[in-house]
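*Asks:* Here's my sequence, what's the structure:
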Amino acid sequence: MASPEMVGRSAEIDALLTNIDDSRQQGNLALVSVISGMPGVGKTALARAVAKQLVRDYPDACLEVDLYGFTPGQDPRDPKELLAELLRLVGIGTADMPSSLVGRAELWRAWLAERRVLLVLDNTLNEEYVMPFLPPATAHCVTLITSRSDLKDVDAAIRLSLDVLPEIEAAQLLSLRSNRRFDDGAELMEVAKLCGCLPLALRSIGSLLTELDPRDVAILLSDRKDRFRHLPEIDSAVRAAFEVSYLHLNTSTQKLIRACAWHPGPDMDAFSVAALTASPLSVVMLEMDRLHSMGMLVRSPHGRSAFHDLFRSHAERQANLEDSGEEIRQGQWRLIHYLYFAAERAIEIILECKVRPPCDTFSFPDLNPPEHAAEWLRSTFGELHSMGGLARFLEDGKVPLESSAAFRLFRPIDLLLMVDAGRREYALKFHAFLCATGQFGA
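*Replies:* This is a model prediction of the structure:
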């Protein structure tokens, strides 16, 4: 097991070690921990760092097994063949080797049952692949599993969902990789932010900093839509990390992640995605939960969803390859219509006007009482702004600005800002004016 290159993560390491110790004191023997997170977030490094702290307590063996669940260019390891390798490694001869997966798994568990073993099962595709390697409940073993999936069906005593590094620790990793000291911490922090604080990118960019100044690297990374355009090797690594996860999704979930890329951001919720795809809300919620569990979408404030900065461009590229321009435009127009119906309804609830029945084309969130409507509208500000800009682009100047879809998306924000500023009576008068002039309302 390689010695980990680790910066930060002290809170996560302490949490895992504390939980393992607490579980052991409670009499739990075969402890299983699942470390999940998006591609390139540092799950393997964290597991190795924790294993390094535990290894003395497990004198019989410390084994790390790469299951190749999400390795670009590699199929996942065949559990039956991998179990044969492990059994041979621990001294089981060919003559005693069962021919079936079940037989080998039973023999593997029997060997573990009599020993104190620390097991790292890295890069796990799903529950089915990892189950044959798990020790029996009576074994004095600790198993650390890493996966892009949260492996909900694995009976784990401890679960940790790993996020990107904090900006300060991301800058420290850049400095470590460059083997340099930097006088201007702000410039290094800016490079860390441009890398999305993702260790996969930070390690490669840190090597560039051996020769280049942070200011020059920041210029190389300045293209928000194509961050690594000038660094094809790094771009290839990030793209491969996204694509290998994408290829392991089923067809309907692939379709949904591409549809999320039709959205201009900065974030979205299930109601918006249901409008984009013209799909039932319940189906969209199930698919989005799957994407969150795979680390392909991340949670943003207010329970909304977003792409990590470094993966959005690859999702957009996949959408442009597989979806027609007309399909994308139709989805975007559906979203525009949903948003201005929802936003207008929210304002009517906030202003306590006569609330019209919702449009039955879409599913809408429950916006009552007024406090909920205001909170929803505030959380949707960024989406309304970006969709307003997209609406104006799609209209291509063919509609007067004052009657455009863009204006209809911006007006609820104007009205809420008036309410928040204590100008409720003015907001009511302005709302009445907008309705009378056709700039508000269906």
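
*Asks:* use CA for all of it now, contacts and neighbours both
*Replies:* Noted.

*Asks:* can you give me the helices in the stretch 1-150 of the chain?
*Replies:* 10-25, 43-54, 79-89, 101-113, 127-130 (DSSP state H, counting those that start in this stretch).

*Asks:* which residues in the chain form strands?
*Replies:* Ranges of strands in the chain, per DSSP state E, are 31-37, 61-66, 116-124, 140-147, 158-162, 298-300, 304-306.

*Asks:* Distance check, the residue nearest to S245 when sequence neighbours are not counted against I328.
*Replies:* Among residues not flanking S245 along the chain, F70 sits closest, at 6.6 Å (CA to CA, 6 or more residues apart in numbering). Separation of F70 from I328 (CA to CA, to the nearest Å): 29 Å.

*Asks:* now swap in L415 and tell me
*Replies:* Relative to I328, and taking CA to CA, L415 is found at 30 Å.

*Asks:* Equivalent analysis for A61, please.
*Replies:* 54 Å.

*Asks:* same deal with I219?
*Replies:* 32 Å.

*Asks:* here's the other one to compare against:
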Amino acid sequence: MPVRGVRQRALLARLLLEQGRVVSVDSLVAEVWDGRPPRTARTQVSICVAALRKLFRGAGCTDEVIETVQPGYRLNIAGHRVDTVEFAREVESGYSLGQEGRLVEAAEVLKGALRLWRGPALSDVPAQFAETAAVHLSEQRLLATEQLMTIRTELGEHRAIIGELSALLHAHPLREQLRATLMRAQYRAGQRAEALRTFREGRALSIDELGLEPGALLQALHDAILNDTVPAPSADLHSVTEPVVAPSELPLNAADITGRHRELRALDDLLAQTARRRTAVCFISGSPGIGKTALAVHWGRENARHFPDGQLYVDLREAASGSPERTALTVLQRFLRSLGVHHDHMPQDLGECSAAYRSTLADRRVLVIIDNAASFSEVEPLLPGGGQCCVLVAGLERFMHSRGATDLRLGPIGHADSVALLASIIGADRITAESEAVHRLLELCARLPLAIRAAGVRLENKPHWRIVDLVDRLADPERRLETLSHGETSLRDCFDRAVRRLPPDIAATYQALSVIPGDDFDVRTASEVLHTSVSDAEDRLERLVDLNLLEAGRRMRSVGCLSYRYAHLLRLHAGQLPAEQSLEAATLRLTNRIRRNAPTARVSAR
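*Replies:* Purely as a prediction, here's the structure:
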């Protein structure tokens, strides 16, 4: 039932605040108009009351909600719900339950009371009496929040509420009760240094703003933290939540990886870091189809016993929900649910959510695998702050903000491992029978694990084919990707997904460079094709190198600069993307350049 008139809202708010007591017309006139009423104010009060009564009748109220009682009006609240009345009643009940030691019930009642709030009190009533009442109501809300936070800390929820408490204290930095509760929560979460820092910040603020030392509550808590004598929580988190099973979210390992012994040893070294109570982070990068996800998931499954508190997994490509910040918030909330945080306690702000996540993982051994990461801003909020966790981040790019993390850049697998991978799918007998064809097949697949797996699945599904039959099909560049792109092992789909997430200018560059003949090209040729400056072309080429979509090669003596080439089978993919005007224009520019430099230009068939 919207009340649109400003005076109607003010008059109704004044009656509501009296909770059923009579308000005189003179008081209404003085307060609705802030002491400056017009001569027609008493008449306007009558008009407003009549309009409000009509609104109530239209909303289905059969009784007279606003009664005329000398010397004014009163709101008949019998049989109706008034949120301020309900809030006060539930808060009082919560306080009483808390004093009786019934903390679980007290927490639920206080949470119910605070859910009645939908924003600042009386924010759409422009009158002095409303501002005064709003200050009082906001104070009651804050007191109830402080009490709830204290109870939740005693219930053992200290890890889950640190983010909420930090945000509350930022908004109300001089509230000593809030600061004490945050210090207690930080200490119990194993963040002793943070708890002492919270005290020092509060003390400095109190001296600067008020000229006073902190109160006895904060001083005593500070001494208890220094002496490690802070009492333990009086209840456990499990008393207010259902028992939580350690999450086991790693996807099914469709097939064991072959080879990668050096990389697996590097990942094994991460366990030594976690044993020293340090969070270990590893960034796994490489071109599409190189086996980043397979490596991370395989190692995670093999070492799950080292992470008894659970294994979390997210594919950021599937979880993307707009901006990197929004994606990170969505993922964090899902992780927190997996770790046992109740939806009623779930922070809605990225900073608070990240803080709650770090606090929850502070003393747990959890493996986190973040797949298909496109930017460090997506990943950073998902990194634990300490403890014994391990994080594997898989993506095209090696992030420059790795901050001491381990970096693994995957290349094609070795020949022997390639043969072993193919044999694991089609059997050793077929490998032995056509060893020469196998060698040629692996060359055409560029020893890319996904391509080899796709070829193996193709042969497995076609037992009447010889290996040489598949080699003949793959020998045609126009048919190669199509032949290797069936079902879940589709090479084209893998490449398409990688390019789809690129910025438009980089994606256009990736496509346009495919018109250059031969394997290697230099930055000057690229600038001609892209119709841009040499420096801009070099920036784009290096960006594609960072993304493992191009490879930097030898320095070309003829032009004095580095050469570049597509990684693995990506040149074929770029050349078969739907043609655009920019690509056609690039082809024309390159053709003209070749004609102008015919004596020195070497053109080889793609």
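
*Asks:* Drop the TM-score for these two in here.
*Replies:* TM-score for the superposed chains, counting by TM-score structural alignment, normalised by the length of structure 1: 0.69, backed by 342 aligned residues with a CA RMSD of 3.1 Å.

*Asks:* ok, F70 and I328 of structure 1, which is more surrounded?
*Replies:* F70 (26 against 20; other CA atoms under 10 Å).

*Asks:* Enumerate every residue touching that one.
*Replies:* P76, N123, T124, L125, A241, V244, S245 (CA atoms under 8 Å, 6 or more residues apart in numbering).

*Asks:* before we move on, what about R42 of structure 2?
*Replies:* Shown in contact with R42 of structure 2 (CA under 8 Å, 6+ apart): V25, D26, V29.

*Asks:* Restricted to helices, list these.
*Replies:* Using DSSP state H, the members of those that fall in helices are V25, D26, V29.

*Asks:* Show the buried residues in the residues you listed.
*Replies:* Buried by 16 or more other CA atoms under 10 Å: V25, V29, out of the ones in helices among the contacts of R42 of structure 2.

*Asks:* What helices and strands are in contact with the longest helix anywhere in structure 2?
*Replies:* Secondary structure assigned by DSSP H gives helix 128-154 as the longest helix of structure 2. When contacts are defined as 3 or more CA pairs under 8 Å, 6 or more residues apart in numbering; DSSP states H and E, helix 128-154 of structure 2 packs onto helix 6-17, helix 83-99, helix 103-114, helix 158-171, helix 176-188.

*Asks:* so that helix matches what in structure 1?
*Replies:* Aligned using TM-score structural alignment, helix 128-154 of structure 2 spans no residues in structure 1.

*Asks:* mind listing the helices for the stretch 251-400 of structure 1?
*Replies:* Using DSSP H, counting those that start in this stretch, helices in the stretch 251-400 of structure 1 cover 251-262, 270-277, 281-293, 309-322, 325-350, 370-379, 381-395.

*Asks:* Of all those, which one comes closest to R109 of structure 1?
*Replies:* Among the helices of the stretch 251-400 of structure 1, the nearest to R109 of structure 1 by CA to CA is helix 281-293 (28.3 Å).

*Asks:* could you give me the residues in structure 2 that the closest one aligns onto?
*Replies:* Under TM-score structural alignment, the match for helix 281-293 of structure 1 is residues 534-546.

*Asks:* counterpart of stretch 49-60 of structure 2 in structure 1, which residues?
*Replies:* Taking TM-score structural alignment, stretch 49-60 of structure 2 hits no residues over in structure 1.

*Asks:* Could I get the buried residue list for that stretch?
*Replies:* Applying 16+ other CA under 10 Å to stretch 49-60 of structure 2 flags V49, L52, R53, F56 as buried.

*Asks:* do the same with stretch 516-527 of structure 2
*Replies:* I516, D520, F521, D522, V523, R524, T525, A526, S527.

*Asks:* what does stretch 496-506 of structure 2 give?
*Replies:* In stretch 496-506 of structure 2, counting by 16+ other CA under 10 Å, buried: A498, V499, I506.

*Asks:* was I right about the last one contacting E542?
*Replies:* No: with contact taken as CA atoms under 8 Å, I506 of structure 2 and E542 are classed as non-touching, separated by 10.4 Å.

*Asks:* Buried ones in the longest helix of structure 2, by neighbour count?
*Replies:* So, applying 16+ other CA under 10 Å, buried residues of helix 128-154 of structure 2: 129-130, 133-134, 137, 141-154.

*Asks:* now swap in stretch 290-306 of structure 1 and tell me
*Replies:* For stretch 290-306 of structure 1, a neighbour-count test (16+ other CA under 10 Å) marks 290-299, 304-306 as buried.

*Asks:* Closest one of those to R159 of structure 1?
*Replies:* Nearest to R159 of structure 1 among these, with distances taken as CA to CA, is S293, at 12.4 Å.
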